[in-house]
Every structure is written in C-alpha cells, then in structure tokens.
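Q: Sequence and predicted structure, then a few things I'm wondering about:
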Amino acid sequence: MSVLIFIELDNGSIKKTSLETVAYGAKVAAQVNGKAVVLAIGDASSAELEKAGHYGAEKVLHAAGEKLAHENSLAYADVLVQASAQEQSQIIVLPKSGLGDAIAARAAARLKAGVVSGVTALPETEGTFKVTRSIFTGKAFATTEIKSEIKFLVVRKNAIEIDEAGLNTAGATIEPFSPALRDADFQANVVDVEKASGELSLTEAEIIVSGGRGMKGPEHWQALLDLASALGAATGCSKPVSDLDWRPHHEHIGQTGIKVAPNLYIACGISGAIQHLAGVNGSKCIVVINKDPEAPFFKSADYGVVGDVFEILPRLTAAAKAIR
C-alpha cells in the first residue's frame, strides 16, 4: 500500500508548504508500513522533483502537458483519482490551500472517501484511524475518526516539525504519468496569467511583518518595510488597513483575507481583532508590538513589546542587520 501525496508547483518549483506535506505523508507511510509516492502536476524539472526524496518520498509521478500547465481543480482531481488507482493508495495527503481543498473534495466524492481538512498532527493508526484538525478558525481542535477505506488528509502548514539537518540525501525516482483527460474538465480555460514578481508569497513566507492602524498611515510604512527587508520577510496588514487603501488588498491577513502560518509573525500596531487572529493562529511564534498594554493581541502573543512602533521598528531593523 502507498500513501499518495499531492504537491503544488509554482513556476516550476515545489512550494515550501508542499515539501512539508511530503514530510508529513512520509511519516504517515512509515506508520502504516507503506511507501510515500508523490503526485506532481505541471511543468517542473526532474532535478526539482527529485527534492521530494529528501523529505521522504520514494517516487514521484509526474503528469505534465499543455492542458495541465495551469491549475485546474477538475482536471487535477481526475489525475489524482487515476494515480491513486494505479498506486492502490488508501491514504491521500494534500496541502491545505484553495487548490488542495478543491481537489480533495472532488476526488473524495469520486472515490467515496472520507476527507478531513485542516489536519494539524499525525494520525492515530492503532486500531482506528483518527486525526486532529483545527476548527472554529483555529480556536479549537477536534479529533475525527475516518472509517472509509480511502482517506483524504488535507494538512495545515506547520503540522509537523521538520529536521532540516536530518533530511535524506537521495532523491526520489521520477516516473512519467500520463492520465486520461476528460473534455468536460476543460470547459473553462486559463487564457492569461500575470504573476506578482519581487514579492514573497504570504502563504509560503517563513517570516511575516504585518501592520495595522497603529502605523497611522501609508506614509509611515517604510519603517515596517525596512524591518521586513532586513529579515527577508513578507509584509502583510490588517483588514482596516487594506480597506483604507494604505496597503494592497492582497496583503490583507485575517478570516476574510489570507490565512498564514509562518515560523515568525510580527504584528506592528495591530490591536488583535478576532477576525485577524483567525488568520494568524497557525504561526509558530507571534510577536506583538503595540503601545496599548491592554491590546487583545497580547493575550495570543508569545512575546509582547509595549511601546511606540516608530521607536521600536528602527531598533529591530538595526539589530537584524547586525546579525545578518
């Protein structure tokens, strides 16, 4: 039996969140005495796909071609179903994302499989199959038992710790995969793609520096950008900031914006409304900088700094530059 792991590609590279998903799937395969097989759809070099082996995969099925060059959840779900049949996979692992959720829902329906999204830990496989998942926008956790023969796990970022020093040195074997594609899956086609350049993706970033109304206006944002640059971080903002057009809407983090789970999240002048917390509670470490000691965000912070962001940010930037 194999554990099939779907990974996402971006400009020919494996997304960092997908490498974490490979590591998770490999650990699940070890639990059930199976092998970890990766499914990659889209354009990527063999050298890039071999990286999946460093995170525990034995083999990568690579489905490529003009029709599969752009994300298409209908077609990708079909490819996943065919790959799972070939590999006789009873456990299928995907990264938690808009694409991952869409593929899992469609493929699970085809396979009459149980699907759990928002998985935060390795499953319990002794006797029954139980997984822990995040619920209520991350404010609580639930243990869910999957009783179906085929099981889908949609895994959140930072679900497991990865020991970078202990990665495998051998790459995975690459095997071309040629699925049968249905015309019905291509009723809507991508005709043009414009990708943002020069910016770190919020969903992939290890460090995020984010600002709120405490930054007082777009003209004061440079101090935050300087810190982000010194740390090699992505930048984000709260919903009020994007609503006021201080920052672009694609930087809005929160329940109605982008949900992130970096290793370090630095909140500058953000009070900590529940909607914003819902978007950042997957972060490993949260640092809050606010002059109001009663700001709700401090209750969720790992570290808090009470003070003026315009005094603190330059000091942090100088310290970061000195270390780097």
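A: Received, thanks. Because the structure is predicted, anything quoted here is derived from the model rather than measured.

Q: can we go C-alpha only for contacts and neighbour counts from here?
A: Will do.

Q: At which residues are the helices of the stretch 51-200 of the chain located?
A: For the stretch 51-200 of the chain, helices defined by DSSP state H, counting those that start in this stretch occupy the ranges 73-87, 98-111.

Q: okay, the ones you listed in JSON lines with distance to L244 next?
A: Output for the helices of the stretch 51-200 of the chain, formatted as JSON lines (distance: least, C-alpha to C-alpha, whole Å):
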{"stretch": "helix 73-87", "distance to L244": "34"}
{"stretch": "helix 98-111", "distance to L244": "26"}
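
Q: need those in a markdown table with mean neighbour count, can you?
A: Below are the helices of the stretch 51-200 of the chain laid out as a markdown table (neighbours: other C-alpha atoms under 10 Å):
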| stretch | mean neighbour count |
| --- | --- |
| helix 73-87 | 20 |
| helix 98-111 | 18 |
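
Q: Share the number of residues neighbouring the closest residue to V280 other than its chain neighbours, please.
A: Distances taken as C-alpha to C-alpha, 6 or more residues apart in numbering put V260 closest to V280, at 5.4 Å, once the chain neighbours are dropped. By other C-alpha atoms under 10 Å, the residues close to V260 number 24.

Q: Wait, V260 touches L277, no?
A: No. Using C-alpha atoms under 8 Å, V260 makes no contact with L277, being 10.3 Å away.

Q: any idea how far stretch 291-311 is from the chain center?
A: Computed by C-alpha atoms, centre = their mean, to the nearest Å, the chain-centroid distance of stretch 291-311 equals 27 Å.

Q: okay, pairing it with this:
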Amino acid sequence: MSKKVLVIGEAREGSLRNVTFEAIAAANIVSDGGEVVGVLCGDGDLSALGQEMVYYGAEKVITVSNPELKTYTSDGYAQAVMEVINDESPEGIIMGHTAVGKDLTPKLASRLESGLISDATEVVAEGGNIVFTRPIYSGKAFEKKEITDGLVFATIRPNNIPSLERDEALTGQVTEKEVSITNIRTIIQDVIRKSSDGVDLSEAKVIVAGGRGVKSAEGFEPLNDLAEVLGGTVGASRGACDAGYCDYSLQIGQTGKVVTPDLYIACGISGAIQHLAGMSNSKVIVAINKDPEANIFNVADYGIVGDLFDVVPKLVDEIKQMKVNA
C-alpha cells in the first residue's frame, strides 16, 4: 500500500550530504508508489537545496528557515521537524544515520511514541511489507526487521543504499514553512570542525587508513599521497590516534566512525576487533602489513605482506602511470 514518506535532509557548509539522496532512494522503496516529501532545516534561503532534493526524487520539499536553526541543536530541529510531521502526517520517516541523525531521530521517535530502526544498510519491499537489514554485534551478524503496521521510522547508513539518478527534468514544489523556535536549552557559542581534508569519511568511496605501523605523524604522508591519486580520503585506527599520529576525527572503528567505502586500504593496521567493527563491511578491503599473521588479512579481499613505506609509494607511482597511459 502506498505511503507518504518524509525524508529529513541534512546539509553541511551549504551543500546537501550524499546520504540525503540515499535516504530519498530508500523512501521511494518505503513509499511503494506514494509521495516522498523532503524537509530541510536551516537559516537563510534553502530553496536551491530543496530543488536539489527534487532532482533526486523528492516530489515536494518543505524548508524551515529560522536563525535558531543556523547551527544544529536537537531542541531546535526537533521543534521544526515535528511541525512538518504534524502538518503532513507521514506514514514513514527516513534520515541518514549520521551524527545529527543519531541525535535527532530518537527524540522524534519518543515524541511520536514510535519505534526506530537505526543504521539500516538495506531496504526492500517483500510481500507488501518493508524489510530493513541492519548490522548487530559490531557488524559480526545482521538482522532483518519487517514493518507490518504503524509508522515506518528508520535511519540508513551512509554509502550503502544507491541514490537515484539526478534528473533536472523532475519537477516538484519547494515551499517555505514558518516555525517559531522557542525554549532552546542548548546555546552554541562556536563550532570548531576537526576533520580530514576533502571527502567526508562516512561518505567516502575510497579510504586509505593508517595504524600504529605508520610510526609517526609523518608516516601518514605516503597515505595522503595514495588517497589523493585515488580520489579518496585518509582515516586511522584508534591505535594511531592514541599514539598522537593524527587527530581523533580520523578514527575508524567501534568508538569512531563506521564506514563502508567501495575500497578500503588498511596500512599498518593489525585488525583489532574494535577497528574491524567500523570497516569490515567495506566492499573491497586491501591490507598492507609486514606481519603475515595479522588479523586484518582475515577480512581482506586482497593482502600485501610488506613494509607500507615500500609498498604504498610504489602503488602511488603505478597508479599515476596508469592515469598517464589511460
């Protein structure tokens, strides 16, 4: 049965995050031919971002602009989104499983007295019902959740559900809704971002990660070179962060970011279970390590036994040569 599904979009530094488009694709599955409605919160003119959601499959988009929404707070965004939910009465709500999504959606689910399926990696329609797949036990197993009745409320893991093709021929209404934001208990004085240059780790298609084997902060330089030629970004294990080789914003693992890139290259990473929990669902894993018994080789699709400081520069040179000859 067709449903109206609300997609809570997320913007960063003036651009929509890719997971917003993936959420629209998931919403199209959940709606089963029904209406997909986007919602965007922020400050200033959001119409261009709303139109971008239309190009990716939203049939209409509601923007909520208010100075109190310039920087995310759970109080402000929850008030704004709840106003839209009350107006639209959707049968489904989808959002990305991001830092914002993980904070906002439980608050909304509580207010709606609804369940919440978090961190879904697959959404399919089976027998008239919607089935979500999500990892459990730190990614060592998966469970399927079937929604047979009631509100469908879920967050989806970035870089898992393919977005629909962008089509500028698609048309949809983008309207602005005025909402009064009051009783904000959290005051944001300043925002200091610590993140890797370039691509967002959680949405990167290619990640080159370093562990204690990089030996120093300077040891990340060849990894940066490899990430650059591959059009990816650099990550790290907790061991490398604890050793002071890089900032904790690069940490991948159970207590860091969970990533699922198309290609994950682990350099000097032994493969502790906490790290594997954050990257073992990557589509292709390449491990580079001097120790042939390192646990990382148990999850790798391809393994190179050798010193990363010998192997990585050779990979960079070879890839550059391939690009020249292409």
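A: Sure thing, it's come through. Just so we're clear, the structure is a prediction, and the values are computed from it rather than from any experiment.

Q: Run a quick check on G253 of the second structure versus G278, I expect a contact.
A: Yes. Counting by C-alpha under 8 Å, G253 of the second structure sits close enough to G278 to count as a contact (3.8 Å).

Q: Between the two, which contacts overlap?
A: Common contact partners of G253 of the second structure and G278 (C-alpha atoms under 8 Å, 6 or more residues apart in numbering): none.

Q: what do we get in the first structure for R193 of the second structure?
A: Matched to the first structure by TM-score structural alignment, R193 of the second structure sits across from K195.

Q: can you tell me how far that match sits from A29 of the first structure?
A: Applying C-alpha to C-alpha, to the nearest Å, the value for K195 of the first structure to A29 of the first structure is 35 Å.

Q: same deal with P293 of the first structure?
A: Relative to A29 of the first structure, and taking C-alpha to C-alpha, P293 of the first structure is found at 47 Å.

Q: residue ranges of the strands in the stretch 201-324 of the first structure, please?
A: Taking DSSP state E, counting those that start in this stretch to define them, one finds strands in the stretch 201-324 of the first structure at 207-211, 234-237, 264-268, 285-290, 303-306.

Q: Rebuild these as JSON lines, extending it with distance to K321 of the first structure and mean neighbour count.
A: Converted to JSON lines, the strands of the stretch 201-324 of the first structure look like this (distance: least, C-alpha to C-alpha, whole Å; neighbours: other C-alpha atoms under 10 Å):
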{"stretch": "strand 207-211", "distance to K321 of the first structure": "15", "mean neighbour count": "25"}
{"stretch": "strand 234-237", "distance to K321 of the first structure": "16", "mean neighbour count": "26"}
{"stretch": "strand 264-268", "distance to K321 of the first structure": "17", "mean neighbour count": "25"}
{"stretch": "strand 285-290", "distance to K321 of the first structure": "18", "mean neighbour count": "23"}
{"stretch": "strand 303-306", "distance to K321 of the first structure": "20", "mean neighbour count": "16"}
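
Q: right, so of the ones you listed, which gets closest to E50 of the first structure?
A: Among the strands of the stretch 201-324 of the first structure, the nearest to E50 of the first structure by C-alpha to C-alpha is strand 207-211 (26.3 Å).

Q: Can you check what angle separates the closest one from strand 285-290?
A: Per axes from the mean of the first three to the mean of the last three C-alpha atoms, to 10 degrees, the angle that strand 207-211 of the first structure makes with strand 285-290 is 20 degrees.

Q: what's in contact with strand 207-211 of the first structure?
A: Contacts of strand 207-211 of the first structure (C-alpha under 8 Å, 6+ apart): 202, 224, 227-228, 231-238, 241, 262-270.

Q: For that strand, give me the average deviation versus the second structure.
A: Superposing on the second structure and averaging over aligned pairs (mean C-alpha distance after the TM-score superposition for the first structure), strand 207-211 of the first structure comes out at 0.9 Å.

Q: Ok, stretch 312-322 of the first structure next?
A: Taken over the aligned residues, the distance from stretch 312-322 of the first structure to the second structure averages 1.7 Å (mean C-alpha distance after the TM-score superposition for the first structure).
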